[in-house]
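Novice: no sequence for this one, just the structure:
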């Protein structure tokens, strides 16, 4: 299983969902829209991290973005299924 870097990026400490993505990525845009819809409806914090701001994140995730983590564990990459995300978060 892949884990994010040891340093906790700002804003992620309280976020249950973290999306590692990059600008100009249509799959990232789609994933972020789904995450925002699901999380906002359930009042759950989420955070986006641009992998291009950190060489280690580029090395780890460049071929998989977007990569979604839920409660610190990798949940998905490339696409986010809203039903699967709701289940992982324990919401309907």
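Specialist: Received the coordinates, thanks. Quick caveat: nothing in here was measured; it's all calculated off a predicted structure.

Novice: rest of the way, CA atoms for contacts and neighbours
Specialist: Noted.

Novice: Find the nearest non-adjacent residue to residue 47, please.
Specialist: Once flanking residues are discounted, residue 47 sits nearest to residue 18: 4.9 Å by C-alpha to C-alpha, 6 or more residues apart in numbering.

Novice: Got another one to weigh against that:
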């Protein structure tokens, strides 16, 4: 299967001193590494809008701007979501 022209945009929303965020980083890293795609982290600490939007749900994983998981990130579900996104890219 050829690589899609556009890879899914994976963003992990985090905050400082968050043990669930550390676990989420590991999960997101494993899944994206296995699929050969990148991801980025967006802390809410200096972003009032993000902090208000995701207040009690951090960490949060967004794929192409859509919230896909929060708190304890499900590795199998994230992999399935990203594989599906890769399969539907033009």
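Specialist: Cool, the structure landed. Being a predicted model, the structure only gives us computed values, none of them experimental.

Novice: Got a TM-score for the pair?
Specialist: The TM-score (TM-score structural alignment, normalised by the length of structure 2) is 0.79; 78 aligned residues with a C-alpha RMSD of 1.5 Å.

Novice: quick one on the thing from earlier: quick check, the residue nearest to residue 47 of structure 1 in a helix?
Specialist: No. Counting by DSSP: H, G, I helix; E, B strand; the rest coil, residue 18 of structure 1 is not found in a helix; it is strand.

Novice: In structure 2, what residue corresponds to it?
Specialist: Residue correspondence, TM-score structural alignment: residue 18 of structure 1 in this structure matches residue 11 in structure 2.

Novice: What count of nearby residues applies to its match?
Specialist: By other C-alpha atoms under 10 Å, 20 other residues sit near residue 11 of structure 2.

Novice: again, but for residue 80 of structure 2
Specialist: Quick note: residue 80 of structure 2 (other C-alpha under 10 Å) scores 12 neighbours.

Novice: What ranges does structure 1 have for its strands?
Specialist: 17-21, 46-50, 67-70, 73-77 (DSSP state E).
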